[in-house]
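Participant: A predicted structure for the sequence below; I have some questions about it.
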Amino acid sequence: MDWSVVAMGCLLVLVALGGRWWERAEARKGAGPVRGARFFWAWLPLLLGLGMIGGNLPRLLHASYAVVMTMDTLNLVLAVTTVVLVLRAARHFFRGRGLRTLE
């Protein structure tokens, strides 16, 4: 089961790279990149995939305790970075929308 998580992480990294490639191909055609879509198609799958790979691969390869703890610390930094980026994207998304009153 753990190898399937690593494989899914690799798939997410490939999706992120494909999304980045697609964005560049569309930009060459003259379409402007969409700011919110760029985050979700390129960065979010990449960060999640790297977290999934880094969380399980050292244990599956029977790495030393120091390597496992280093990867866990890097995964924590990665998780905090992902939460900050998602909150910034949500702020950007909801910034233009005000609260609607019941009138």
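Facilitator: Thanks, I have the structure now. All values reported here derive from a predicted model rather than from experimental measurement.

Participant: from now on I want contacts and neighbour counts done on CA atoms only, so please keep to that.
Facilitator: Will do.

Participant: the longest helix anywhere in the chain: how far from the chain's middle?
Facilitator: Looking across the chain with DSSP state H, the single longest helix is helix 65-95. Put simply, helix 65-95 sits 9 Å off its chain's centre (C-alpha atoms, centre = their mean, to the nearest Å).

Participant: hmm, A27 is touching P33, no?
Facilitator: Yes. Using C-alpha atoms under 8 Å, A27 makes contact with P33 at a distance of 6.4 Å.

Participant: any idea how many residues pack against T70?
Facilitator: 13 (other C-alpha atoms under 10 Å).

Participant: tell me which helix or strand the nearest residue to G32 once chain neighbours are set aside sits in.
Facilitator: Leaving aside its sequence neighbours, G32 sits nearest to E26 (C-alpha to C-alpha, 6 or more residues apart in numbering; 7.7 Å). In the assignment (DSSP states H and E), E26 maps to helix 2-28.

Participant: let's bring in a second one:
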Amino acid sequence: MLRFMDWSIVAMGCALVLASLGVRWWERDKGRKGAGLDQGRRFPGAWFLLLLGLGMIGAKVPGLLYAPHPVVVIVDTVNVVLAVTVLVLVLRAGRRFSWARVPRAHE
């Protein structure tokens, strides 16, 4: 039963990666049709899903495939880098969102 739950986490990570590719394709198609896209909002949305999915996949796959210890350590290090990157993207998006809500004083 535990192996099934581990593989379901890997499947969810794959679904997030595919969703990221779908969002990116949809934004690119929308941009071709002439709809104005906010370049600042484009980047974190698709990348957030991609990095989150890759982190989920990287967390479980080495253990499920009985990878040697050095491989597990390398993948865990890459997962830490992905986690920090996701944190930076979320903080940047939150800051951008909070600045958008602050009313500006008229001069």
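Facilitator: Arrived safely. On a predicted model such as this, the values are computed, not experimentally measured, just so you know.

Participant: can you give me the TM-score here?
Facilitator: Overlay of the two chains. TM-score (TM-score structural alignment, normalised by the length of the first structure): 0.89; 98 aligned residues with a C-alpha RMSD of 1.3 Å.

Participant: Provide the aligned range in the second structure for the helix holding E26 of the first structure.
Facilitator: Counting by TM-score structural alignment, helix 2-28 of the first structure falls onto residues 6-32 of the second structure.

Participant: to what extent does that stretch diverge from the first structure after superposition?
Facilitator: Comparison of stretch 6-32 of the second structure with the first structure after fitting gives an average deviation of 0.3 Å (mean C-alpha distance after the TM-score superposition for the first structure).

Participant: buried sites along that stretch?
Facilitator: 6, 9-10, 13-14, 16-17, 19-21, 23-24, 27 (16 or more other C-alpha atoms under 10 Å).

Participant: please apply the same query to stretch 51-62 of the first structure.
Facilitator: 51-58.

Participant: is it possible to get TSV of those residues that adds secondary structure and distance to M69 of the first structure?
Facilitator: Listed next are the buried residues of stretch 51-62 of the first structure as TSV, based on DSSP: H, G, I helix; E, B strand; the rest coil; distance: C-alpha to C-alpha, whole Å:
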residue	secondary structure	distance to M69 of the first structure
G51	helix	14
M52	helix	15
I53	helix	14
G54	helix	11
G55	helix	10
N56	helix	12
L57	helix	12
P58	helix	9
